[in-house]
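Enquirer: can't give you the sequence, but here's the structure:
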């Protein structure tokens, strides 16, 4: 492969933004997000991604057609960023570093250009139609001289209008041809130019049977289709852009001398001290050093209740400061903060390649040779049949237009974008488009217990039934520990005195001397006590030589756990529970939720072995876990779902990440995934039916260029509208 040279594209150079300054380092890779201009179809995606992957150092090149954002990762020098930008420019797609604060809607300017072109085409179409109707209705009563004059006036109106209104197609076609490629706009441009050229020939040399009205109406309907397609795709991609817009553009940096100055948020580094005023968004993941107040953390937690801000609290990018002044210490730069990671997850879900996408892309790549060959055969066939050039060219024009594979190219991406956006609004992050396809086929759902079906926060049971002083004695030890059971004791006892010189025995418990007596609190086996066999988790307190006191704990079920299990069963899913907890608590949870298939005291490798057994029995497995200690099982499943706290989102090994504390979003994810599969198959059917009917009619001469334009635009709009049905709520 020829080495990339360092030539920058004109747009990149003009922007003044050095792409190297936007490169992120992650696990030995250089990562860069670029805003790419001019990509309009699946063929553009294949050309951009394929062109970049010609370099063996490129590990990832993935373009999101809805947002224009290209995620690029390579091994090597960050300075190679300029080379890749130059490569994109030479492919015909200028690119600049992606800056979310200045890219609210990357397609806005293109939409304005399309509207202006549409207005010119519409104005010309209305005026030319008046002249055409006069010629048609005049018939033999209108002299040849007057008809010729009408055609010349039509030419004066249409030719400049077509030159202007056709620019979106002409520019794209020229850009592709200049670099030795062909895209969908090449046959469209060829069809418009042939229609205008044939009309000029007929006006000045031939028999006066012109197609000025058809040429300009063709452009008008094509522009309507292109505009609506862009608007619909933009609407579907609003989730990722909305997240990007929530990233703060600036941050208030607190210097060592106490001065505050505003800097771009992208320049914040870990360790910087920042000042956050009321009404400001947290620019990067940080920790509060000074100040108190309230934060809107709904973006992270999914809960509307404000988060109490106090020193020592970790806060996340995108949180909104509701009141008070806070001093923060940055824990990461902006590109490695939570909100940036969530944005990347959303966009990854919109752009990933599923089996259906790859099938559609292969079909779209066959388009150019097939359609041009079919148009050439149409010309040859009509010349052999009738010997006249004019009908042969007219029918070839119709073939060029009607065979445009826009509907096929949109069949899958439109569904993925809409489904990912819908799930984001429901509190589900999709990490890959093919995850939707895999979840749609799941028929066996395997749950972890602790932190998934339960809250993961043990609570003390029947504190009033404990002997006098026992709770406070245990709490004096527990207040020094971060163990979940110790936290439950401390919460139940409230504020109070902590014992001194407490020793924490790994796997055992806590030990200290209090008022001259040896006090121990921990596991039954450590204390030599016979454990109970009931479903409660337990710890024991031993003071000196006194009898042991049993403390019972329970991990409460999530509020919606029972409803979720019932809903999944109603969707013909088999439910299993695999847990590393003791048999008693696991059996109690399974009984409460009506789960027949359960196993307890399982190590991670045991869970993987059980998943393999379920697969061997013919099940398609979806694993639901907490995303950290269940990571091996999540990776082994056909598809995986994780409930993750804010700190875990970027680490989750799952295909879907549920925000907040509710499991119900997993049912929504299953419904949307199954709905997405239905929409994809319907879109393939629509595209296939359209081509099966339209192409033979065009070859047979039953379709004019005007009707071909209407049919082609209608098929693309129909496919996208069908995908947008997923945006509605309900099953």
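Expert: Cool, the structure landed. Treat the numbers as computed from the prediction; the structure is a model and nothing was measured.

Enquirer: contacts, neighbours, all on C-alpha from now
Expert: Will do.

Enquirer: report all helices and strands that the helix or strand that contains residue 434 contacts.
Expert: Using DSSP states H and E, residue 434 sits in helix 433-440. Helices and strands touching helix 433-440, by 3 or more CA pairs under 8 Å, 6 or more residues apart in numbering; DSSP states H and E, are helix 338-351, strand 639-643, helix 664-699.

Enquirer: what's the most buried one of the ones you listed?
Expert: Ranked by mean neighbour count under mean count of other CA atoms under 10 Å, these are led by strand 639-643, which reaches a mean of 27.

Enquirer: can you tell me what sits against that one?
Expert: Identification of contacts with strand 639-643 by CA atoms under 8 Å, 6 or more residues apart in numbering yields 435, 438-439, 442, 452, 621-627, 634, 652-661, 663, 666.

Enquirer: return the subset of these lying in helices.
Expert: Among the contacts of strand 639-643, the members found in helices (DSSP state H) are 435, 438, 439, 634, 666.

Enquirer: for the stretch 1-150 of the chain, just list every one of the strands.
Expert: Under the criterion DSSP state E, counting those that start in this stretch, the stretch 1-150 of the chain contains strands at 24-26, 29-36, 58-64, 69-74, 95-97.

Enquirer: ranking those strands by burial, who's on top?
Expert: Note that of the strands of the stretch 1-150 of the chain, strand 95-97 is the most buried (mean count of other CA under 10 Å), with a mean of 26.

Enquirer: in addition, the following structure is provided for comparison:
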């Protein structure tokens, strides 16, 4: 008896792979905590992606998903088994942004009158009326309790597990300011009769309601803009998922057809693909011939012709013809599914780096609590009394609360985004901008990035005795019935297209038909010429192909009468953009899925020396990684679906605004204008934005560090500390608003205009 062959399932029989969706994670530290508790379970290896909120787990076969969800829930988070197909259509970050927006709106509306009244009642006690305490409390409580609840919830969860993050300090600061204000307005009132304004200010009551509400408003604003940015990043995965086939037409053994969901397709199943349908799996063509739009995988505008015996890739679209395909790889094993994983993994690499504020807070938060405790102890030992000790300790907590930090990043990003929009630049987030000033290599995609992405006629060569206009008219007439990209380019170039009769398409070779009283054929040189020597036409063909262009011959009434070359034209701004980058000392690389000849021709036109051609999406990621392994800091510029993984993997991703949703979703910077001269401007704006954010961060923490000793010494009057905190926020906002003047000085404006019109000396 022959033993049954060993299968992959037999090898991994003892291991199962699970994916869980995690809710309630507010930072990368949360993802690390979930990963830690999972990995402590016997037989479990887990990796948690904070960007996608997904835990990928390898566990023993006897491990239950419900048990692992219970482990995560005991750690303070929520978990459920992931339905990847359904959840890629969801947008939890957009939902979270709406949730925060409601709380932010309520908090902001109540904060304005609360701040005005708090200052007035503290500075001018004579303005107080019966029940003023209850008015302030009624305005403050919805803000400090309901609106600030996301921070309190995280702080409580962290406390249960012995942890502390920025939310802990925010929550404690809001709570302390509220408690101190309640004590002041209800239990610690002083007469203010017969004293001057300065005495009133110096000795005024510590009404800190406006501080507690202000911290809530500012930090909620930061969380809201962060959630919006993450929603846009997640859109890359949703756009990719939308391209996959939902149904597939299965070909049964008796020749009948059955439509089934695409996820039920299995290897070695035969399925039918008709014009306009998406190929559901990687496979081998058994019958038929068709043009296939490969742009989802290669980014190239030119369709690829496939015949029986050729391989096809899932996620690509059949333009004409009918194919019968045998599935070779289905579901998660297809190259298309691999592309989705590439984007997920690349985004996860960025999410593993915690925000600067969280890194500092990991040390800053515990230190503040220690200082507050030492302050209270010191005052008690010095005989200051419990009230004074409590007051000084609370002052430390309140003054340490990072009010300005809540504005440091979102304000700079808002101003930079507005200014960038005026310049044709859209900044999506701040994490990857940290690497901007260190970028030393810019990698360009070709089609749709350096080129227009649209085929057009570059040259018409007529044989002796023929006119170029007649040649074009007859070719356009017969091509008018074709949907091929080359045919569309020829047809669109002819102002008056004659009618065609007896049209016939020869798959993989060309088309033929009657235009007027003449028989016309247009197609591959090998099909048209068939060994006939036409020196002038053959020379034109060699020259065009040397430039990386596509050439078709035209035959009229049996005579080879000329050649038409079509190409994807280089953008007018490409050479100037590359020259500007070289002037800044940056290295440029052309990375494309097109053939080497076409890539070299485009590179020569725009001034790029390094060319890497014939590369598929996973290969593009490999190239980016190789450059980074050699110490390069890489910016990637692209526009196609195939560029999504590379854009997400690069240190800085820059997508052309007219490109695909996947490219735009995976990139860090979107070039709204289809003008490449904004690339150097985008790098400059990104550097300026990152510098502004860092200055804001330094100020925000520097202010707290400088003010804490003063508060601990009991020298910081609550009202003055509130004013100082307001000034700190004012500084952060003012510093961020400086970005409105980016490239707006007389010299910079002139320079920008010169770059735009091509007159600048780069």
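Expert: Cool, the structure landed. Here the structure is a predicted model, which means the values were calculated and not measured.

Enquirer: any idea what the TM-score comes out to?
Expert: Once superposed, chain against chain, the TM-score is 0.59 (TM-score structural alignment, normalised by the length of structure 1); 547 aligned residues with a CA RMSD of 5.4 Å.

Enquirer: turn the helices and strands packed on helix 433-440 of structure 1 into TSV, including distance to residue 469 of structure 1.
Expert: Output for those, formatted as TSV (distance: least, CA to CA, whole Å):
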stretch	distance to residue 469 of structure 1
helix 338-351	45
strand 639-643	38
helix 664-699	42
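
Enquirer: where do the helices sit along the stretch 201-350 of structure 2?
Expert: Secondary structure of the stretch 201-350 of structure 2, counting by DSSP state H, counting those that start in this stretch: helices at 209-243, 295-298, 335-351.

Enquirer: list the buried ones in the longest one?
Expert: Buried positions in helix 209-243 of structure 2, judged by neighbour count with 16 or more other CA atoms under 10 Å: 209-241, 243.

Enquirer: again with stretch 378-387 of structure 2
Expert: 378, 379, 380.

Enquirer: ok, the equivalent of the second one over in structure 1 - contacts?
Expert: It stands for residue 379 of structure 2. Aligned counterpart of residue 379 of structure 2 in structure 1: residue 382 (TM-score structural alignment). With contact set as CA under 8 Å, 6+ apart, residue 382 of structure 1 has these partners: 388, 391, 392.

Enquirer: residue 744 of structure 2 in helix, strand or coil?
Expert: Three-state assignment for residue 744 of structure 2 (DSSP: H, G, I helix; E, B strand; the rest coil): coil.

Enquirer: residue contacts, it?
Expert: Contacts of residue 744 of structure 2 by CA under 8 Å, 6+ apart: none found.

Enquirer: same deal with the one 5 residues further on?
Expert: For residue 749 of structure 2, the contacting residues are residue 743, by CA under 8 Å, 6+ apart.

Enquirer: which part of structure 1 matches stretch 438-450 of structure 2?
Expert: By TM-score structural alignment, stretch 438-450 of structure 2 lines up with residues 441-453 in structure 1.

Enquirer: which of the residues in stretch 353-360 of structure 1 are buried?
Expert: Buried residues in stretch 353-360 of structure 1, counted by 16+ other CA under 10 Å: 353, 354, 356, 357, 360.

Enquirer: now, those residues that are in strands?
Expert: In strands, defined here by DSSP state E, there are no members of those.

Enquirer: tell me which of these is nearest to residue 196 of structure 1?
Expert: Each of these was checked against residue 196 of structure 1 using CA to CA; the closest is residue 360, at 32.6 Å.

Enquirer: hmm, residue 413 and the closest one touching each other?
Expert: No. In this structure residue 360 of structure 1 lies outside contact range of residue 413 using CA atoms under 8 Å: 9.5 Å.

Enquirer: among the strands of the stretch 1-150 of structure 1, which is nearest residue 109 of structure 1?
Expert: The closest of the strands of the stretch 1-150 of structure 1 to residue 109 of structure 1 is strand 29-36. By CA to CA, the value is 13.6 Å.

Enquirer: strands of the stretch 351-500 of structure 1, start to end?
Expert: 428-430, 444-447, 459-461.
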